[in-house]
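Asker: Pasting the sequence and the predicted coordinates here, then a few questions.
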Amino acid sequence: MFKYIILAIFCIHTFCGTAQSRKERKQLFNSNTNYEIQMQGVGQDGTKVFKIWTFGKKPDEAIMQAKLLAIRACLFRGLPGSAETNATPAICETGAETTHADFFESFFTVGGNYLNYVNITTDGIPSGQDRLKVKGGYKIGLKIQVLYDNLRKAMEKEGIAKRLDSIF
């Protein structure tokens, strides 16, 4: 009898643990931090060019997610360095996303103002190595150019980011 109780507890624990890990993976898959960036270089007139890898159930969804996450990376995470470029710190200070939640909620809506600062340099839906079928959707690598200086000026104008000349 004792063996059956132990077996039942083990089975319930295993089943619940598996369900929880699936839920956590799904949340990570859809999160705003689930992306990778490879710097390509600094573009002309205050732009940053990089490849961003994102996930989506369909390629079109992954492309829209890439645009949004490219701006989020510039604002809240910063951009990594490469052989040709230095690392770029985040435009906004830590906690700015929660402090200015109303602004960012409207800024990042579907078709929101964040799109004014994104130029896609990849034409169409990526193929080959830039379009990978993964469990639950696609992983897309998209070459994007962000109008970084314009984005910084807009955040300074809104009072979200400190002006660079105020540091000195």
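Answerer: Perfect, I can see it now. What you are looking at is a predicted structure, and each value in this text was computed from that prediction instead of being measured.
Asker: okay, CA-based contacts and neighbour counts for the rest of this
Answerer: Will do.
Asker: can you tell me the helix or strand for the spatially most central residue of the chain?
Answerer: Per C-alpha atoms, centre = their mean, the C-alpha nearest to the average position across the chain is that of L69, at 3.1 Å. In the assignment (DSSP states H and E), L69 maps to helix 59-72.
Asker: from the chain's centre, how far out does that helix sit?
Answerer: 7 Å (C-alpha atoms, centre = their mean, to the nearest Å).
Asker: buried stuff in it?
Answerer: Across helix 59-72, burial judged by 16 or more other C-alpha atoms under 10 Å covers 59, 62-72.
Asker: same for it, what does it pack against?
Answerer: strand 48-56, strand 118-120, strand 137-146 (3 or more C-alpha pairs under 8 Å, 6 or more residues apart in numbering; DSSP states H and E).
Asker: And the longest one, what does it pack against?
Answerer: Same thing as strand 137-146. Partner elements for strand 137-146 (3+ C-alpha pairs under 8 Å, 6+ apart): strand 48-56, helix 59-72, strand 118-120, strand 131-134.
Asker: who touches F104 in this structure?
Answerer: Applying C-alpha atoms under 8 Å, 6 or more residues apart in numbering, we find F104 in contact with E97.
Asker: do G112 as well
Answerer: S106.
Asker: Same check on V42?
Answerer: 48-49, 85.
Asker: picking up where we left off before, so which of the helices and strands packed on helix 59-72 is nearest R152?
Answerer: Within those, the stretch nearest R152 is strand 137-146; the backing value is 10.8 Å (C-alpha to C-alpha).
Asker: let's bring in a second model and compare:
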Amino acid sequence: MNQKMINLSIVFVFIFSLSMSAQTKKQKKMAGYLITNYEVECMGTGMDGTQLVKIWGFGNKPEKAVYQAKKNAVHAIMFKGILGGKPGCMQRPLINDPAATEKHSDYFDLFFEDGGRYLQFVSETGDGTMDRIKVSKKEYKVGIVVSIRHSALRTELETAGIINKLGNGF
């Protein structure tokens, strides 16, 4: 009887941990983009419809954290908006539809893949400053200032049919 209870407990713990692991993996992946809690702040606006933002990214190497930060910057412009920092950046996100990631998952999978199209809309500024924090043995947090081609990104999303063209949404 005692052995039966021990075996039953082990099976229960195994099933519970398996289901928790599946839920965690399901929540982290969203249309080709790894969901993270990133920080972003406006640093000003540039010429030709660009915005300067300071963005943070995580990675097991500083170089990977920089790529994640660039991904986070484009993601913030598209889905989150830029609320903190200096005035001048567009506060509202380009995409207002909360279901857009599911509706256009094929597009976002390709757009946010490593080396994907998102890199056409973000570039590091020339000042060369990078904040690097070692969070743990295997993780770095890196903050960089990037320039986002906001107008070009809007045009890309309009052409892809993800957002309405300016003037058509009213």
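Answerer: Nice, thanks for sending it over. Just so you know, these numbers come straight off a predicted model, no measurement behind them.
Asker: coming back round to it: quick one: which of the contacts of V42 of the first structure is nearest to L79 of the first structure?
Answerer: Out of the contacts of V42 of the first structure, the member with the shortest distance to L79 of the first structure (by C-alpha to C-alpha) is K48, at 9.1 Å.
Asker: pretty sure that closest one contacts K143?
Answerer: No - applying C-alpha atoms under 8 Å, one finds K48 of the first structure not in contact with K143, separated by 10.6 Å.
Asker: Once you drop chain neighbours, what's closest to the aligned partner of T50 of the second structure in the first structure?
Answerer: Matched by TM-score structural alignment, T50 of the second structure corresponds to T47 in the first structure. Once flanking residues are discounted, T47 of the first structure sits nearest to L147: 4.6 Å by C-alpha to C-alpha, 6 or more residues apart in numbering.
Asker: Just give me the match in the second structure for the one you found.
Answerer: So, by TM-score structural alignment, L147 of the first structure is matched to R149.
Asker: what's the corresponding residue of the second structure for T33 of the first structure in contact with, if anything?
Answerer: Superposed on the second structure with TM-score structural alignment, T33 of the first structure falls opposite T36. Neighbouring residues of T36 of the second structure by C-alpha under 8 Å, 6+ apart: K28.
Asker: To which secondary structure element type does T36 of the second structure belong?
Answerer: With DSSP: H, G, I helix; E, B strand; the rest coil as the basis, T36 of the second structure sits in coil.
Asker: Return the distance of it relative to G161 of the second structure.
Answerer: From T36 of the second structure over to G161 of the second structure the distance is 26 Å, taken as C-alpha to C-alpha, to the nearest Å.
Asker: Check V40 of the second structure too.
Answerer: In terms of C-alpha to C-alpha, V40 of the second structure sits 27 Å off from G161 of the second structure.
Asker: Looking at these two, which one has more neighbours?
Answerer: Legend: neighbour count by other C-alpha atoms under 10 Å for V40 of the second structure and G161, higher for V40 (25 against 11).
Asker: and the longest helix for the second structure?
Answerer: In the second structure, with assignment by DSSP state H, the single longest helix is helix 2-28.
Asker: For stretch 162-169 of the second structure, give me every contacting residue.
Answerer: 94-95, 100, 104, 155, 157-158.
Asker: and with 6 Å instead?
Answerer: Residues from elsewhere that reach stretch 162-169 of the second structure (C-alpha atoms under 6 Å, 6 or more residues apart in numbering): 157-158.
Asker: against the first structure, where does that stretch fall?
Answerer: With TM-score structural alignment as the criterion, stretch 162-169 of the second structure aligns to 160-167.
Asker: pretty sure C92 of the first structure contacts L75?
Answerer: Yes - at 5.3 Å, C92 of the first structure and L75 qualify as touching, with contact defined as C-alpha atoms under 6 Å.
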